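Colleague: Turn this into a structure:
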Amino acid sequence: MTATSESMGETRLDQGPQEVSDRLIASAARLSRNAMTEIDWDQPMDPDLYGCSPEWCTLYGTELWEEMPLEQRIELTRHESASVATNGIWFEMILQEMVIRDQYLGKYHTPEFQWSLIEIADEARHSLMFAKGSDKLVGTSYRPSKFVGLLGKGFMMFARGEVAYGGILVAEEVLDVLQRGCMSDPRVLPFVRTINEIHVLEESRHMKFAREEVRESMKNVGWIRRQISALIIAIAGFVIVSSLHSPDVYANTGLDRKRAMSAKKNNKHFHSMMRGSCVHLIEFLSSVGLLTRPAAFFYRRANLY
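Modeller: All right, here's what the predicted structure looks like:
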């Protein structure tokens, strides 16, 4: 397929939630995978393999990283991978409730409703996959702070339209970035690579649906609503990104929590990796009018822009 025909195909496919849903249902039937059968959960872990590519560790390239022995670096990447996964479970539960609420008393015969059920089922399987992966990696799980948990409940209860699906999209895009960068790295544990590969593959369908829902919601939206929606989505994105790597990972791997958090905050390498990988997300938000100046402030704070 030529570049021109690809472009034409993308234009032809993006015709609205119902048409996109039809194609996603067919894609899910062909390509869905099951980590419960693909992964040998009882296979011992190679002690020399990382939990994520070291370049994607929040401390990589810092003075603290250089001081750490190899075994501690490996352990840190495993805890960070578990933190991203189990905090991902937290947001996937928010996502599931919002999608169910959005389709409550909906048009059950439509492709959009049917796709929504597939997405909810996917997210439940992903959460189980992340939970088992975290247990195998480090034997524990990480959650956001109580305050962030309360914010998540508020977002789950009140977010609608472009705010709900925009928040979903930002969270899924960031998880995609962190996992895509590690899923083909032979230095990473094989079962972690498989988890990342499955999630990246299946979340690509979820992100396509979310983008289409945002486009649909933004049609004929006025200036005031656009400003408010853009800001709420950006704040939600900042909170989600800030919560993915729990400070507890540093204490649990024998590091000084305060020094490690300071190193993470000032790690230009990690910030650059995030910004470079989120270009398409920022471009999409801009294209639908959701990259306002106040919103951009929070994306910069989250090192996504």
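Colleague: rest of the way, CA atoms for contacts and neighbours
Modeller: Will do.
Colleague: now the helices: where do they sit in the stretch 1-150 of the chain?
Modeller: Along the stretch 1-150 of the chain, counting by DSSP state H, counting those that start in this stretch, helices occupy 3-13, 17-31, 35-38, 63-67, 70-103, 111-138, 146-158.
Colleague: Next, count neighbours for Thr11.
Modeller: Neighbourhood size, Thr11 [other Cα atoms under 10 Å]: 10.
Colleague: quick one: it from Cys182, how far?
Modeller: Counting by Cα to Cα, to the nearest Å, the gap from Thr11 to Cys182 is 31 Å.
Colleague: any chance of the helices of the stretch 1-150 of the chain in TSV, plus distance to Ile224?
Modeller: Shown next, in TSV, are the helices of the stretch 1-150 of the chain (distance: least, Cα to Cα, whole Å):
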stretch	distance to Ile224
helix 3-13	29
helix 17-31	25
helix 35-38	44
helix 63-67	46
helix 70-103	23
helix 111-138	28
helix 146-158	18
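Colleague: Ok, which of the ones you listed comes nearest Ile235?
Modeller: Judged by Cα to Cα, the one of the helices of the stretch 1-150 of the chain that comes nearest to Ile235 is helix 146-158, at 10.6 Å.
Colleague: in the closest one, what counts as buried?
Modeller: Val148, Gly152, Phe155, Met156 (16 or more other Cα atoms under 10 Å).
Colleague: quick check, distance from whatever helix or strand comes next after it to the centre of its chain.
Modeller: Next in sequence after helix 146-158, counting helices and strands by DSSP states H and E, comes helix 161-180. In terms of Cα atoms, centre = their mean, to the nearest Å, the centre of helix 161-180 is found 5 Å from the chain centre.
Colleague: Let's compare: structure for the following, please.
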Amino acid sequence: MPTLEIDQLLNREQVAERLLDASDKHSFDPDVEVAWDALEDGKWCIPEKLVSLYGTPMWEAMPLEQRLDLSRHEAASTASIGIWFEIILMQLLTRHMYDLDYLSDHVRYALTEIADECRHSKMFARMIRRLDCPLYRPDALVRFLGRFIKTYATTPGAFTATLLCEEILDRMQRQIFPDESVQPMVRDVTRIHVVEESRHIRYAREELARQMRVCGPVERRWTRFSSGVAAVVVAESIISPEVYANVGLDREEALRQARASAHRGETLRWSAEKLTSFLQETGVIAGPIATGLWRRARLL
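Modeller: I've put the predicted structure just below:
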């Protein structure tokens, strides 16, 4: 084995060993750690500046009660799509592990991450029920694109998709759990998710950088394209258009205003700026097609 590959393998194991140790010290049981009954009148479910319609003419016309209600449904939409993302990520991780050494720390950590994602999905489902909201599913086209990504993504493409889901939500959730204007239950859920997802992000970043160093030109081009498609899927899935109808708004007009909102576009770019900088450095975002897709998603 060439020296470079030996160095990369050792680094991969060293990273996994540290992440396994952190998992032993800082993992949570949501059934115990979340104050599931802590719902208070007059509190947001996400900070108002993160609500998709914030700053639009429709937002200015909405009474406070309806704004709070929209934040509740948008929190449920984000959690619903979070479950869908987690299910895709677990499949990508099992694909990644399939031909690797099952005794390695790298695979042990991948299995640990899958266990984390299972807990997170159950936690999100319980939060949606406590918020008395429906499960918001992506539309048929987005579900098809998700199926495409989980089936045909390259290994670096799979880790890019992982980071897409995790880093965007992570940056938004870091604004939620310290905010005392937000429901205590939601703050508990986001705190757990942020702490445990930080390990997943480190694992995915390390592996993506490693994979992009060694993959061939065809795999690199396909990774760029499929990752751009994933960016569009993620950005357009976080908030379901159905949330607007469920709080008594005109669905199509609300969707139009949200998509035209400069504040919303800036929020999306802000949520992804650390990720897009990293992906440009590693060569995932490069060339007119991939760059165009990321701009189409309003993440760049």
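Colleague: Post the TM-score for the overlay when you can.
Modeller: For this chain pair, the superposition-based TM-score is 0.93 by TM-score structural alignment, normalised by the length of the second structure; 293 aligned residues with a Cα RMSD of 1.8 Å.
Colleague: To Tyr305 of the first structure, which of the helices of the stretch 1-150 of the first structure lies closest?
Modeller: helix 70-103 (20.2 Å).
Colleague: packing partners for that closest one?
Modeller: Counting contacts by 3 or more Cα pairs under 8 Å, 6 or more residues apart in numbering; DSSP states H and E, helix 70-103 of the first structure packs against helix 111-138, helix 146-158, helix 161-180, helix 223-244, helix 248-252.
Colleague: between the helices of the stretch 1-150 of the first structure, which one is nearest to Cys52 of the first structure?
Modeller: helix 70-103 (5.5 Å).
Colleague: What are the buried residues along the closest one?
Modeller: By 16+ other Cα under 10 Å, the buried positions in helix 70-103 of the first structure come out as 73-96, 98-100.
Colleague: any idea of the angle that helix forms with helix 146-158?
Modeller: 30 degrees (axes from the mean of the first three to the mean of the last three Cα atoms, to 10 degrees).
Colleague: Return the residue of the second structure aligned against Arg211 of the first structure.
Modeller: When the second structure is aligned by TM-score structural alignment, the residue opposite Arg211 of the first structure is Arg205.
Colleague: contacting residues around that match?
Modeller: Arg205 of the second structure sits next to Phe159, Leu163 when contact means Cα atoms under 8 Å, 6 or more residues apart in numbering.
Colleague: And the aligned partner of Met93 of the first structure in the second structure, how close does it get to Lys49 of the second structure?
Modeller: Using TM-score structural alignment as the criterion, Met93 of the first structure maps onto Ile87 of the second structure. Computed as Cα to Cα, the Ile87 of the second structure to Lys49 of the second structure distance reads 29 Å.
Colleague: now do Ala75 of the second structure
Modeller: 13 Å.
Colleague: Repeat that for Phe225 of the second structure.
Modeller: In terms of Cα to Cα, Phe225 of the second structure sits 32 Å off from Lys49 of the second structure.
Colleague: ok, now Ser271 of the second structure?
Modeller: Distance from Ser271 of the second structure to Lys49 of the second structure, by Cα to Cα: 13 Å.
Colleague: of the two, who's got more company?
Modeller: Each of Ser271 of the second structure and Lys49 has its neighbours counted (other Cα under 10 Å); Ser271 has more, 19 against 13.
Colleague: How about that one, nearest residue that isn't a chain neighbour?
Modeller: Of all residues not flanking Ser271 of the second structure in the chain, Ile168 sits nearest, at 5.1 Å (Cα to Cα, 6 or more residues apart in numbering).
Colleague: Can you report how many residues neighbour the aligned residue in the first structure for that neighbour?
Modeller: Aligning on TM-score structural alignment places Ile168 of the second structure opposite Val174 in the first structure. Residues near Val174 of the first structure, counting by other Cα under 10 Å, number 20.
Colleague: Ser121 of the second structure too?
Modeller: Residues contacting Ser121 of the second structure under the criterion other Cα under 10 Å number 20.
Colleague: Next: Lys208 of the first structure.
Modeller: Neighbour count of Lys208 of the first structure, defined by other Cα under 10 Å: 17.
Colleague: could you say which helix or strand contains it?
Modeller: Using DSSP H and E, Lys208 of the first structure falls in helix 190-217.
Colleague: got the buried residues for that helix?
Modeller: Using 16+ other Cα under 10 Å as the test for burial, helix 190-217 of the first structure gives 190-203, 205-217.
Colleague: Kindly report the same for stretch 45-57 of the second structure.
Modeller: Here stretch 45-57 of the second structure shows Cys45, Ile46, Pro47, Glu48, Leu50, Val51, Ser52, Leu53, Tyr54, Gly55, Thr56 as buried, counting by 16+ other Cα under 10 Å.
Colleague: Return the residue of the first structure aligned against the third one.
Modeller: Just to be clear, that refers to Pro47 of the second structure. The equivalent of Pro47 of the second structure in the first structure is Ser53 (alignment by TM-score structural alignment).
Colleague: isn't that match right up against Leu189?
Modeller: No: the criterion here is Cα atoms under 8 Å, and Ser53 of the first structure misses it with Leu189 at 9.7 Å.
Colleague: what's the first-to-last distance across stretch 180-195 of the first structure?
Modeller: Here the two ends of stretch 180-195 of the first structure are set 11 Å apart, with distance taken as Cα to Cα.
Colleague: List the buried residues in stretch 138-146 of the first structure.
Modeller: Val138, Ser141, Tyr142, Arg143, Pro144.
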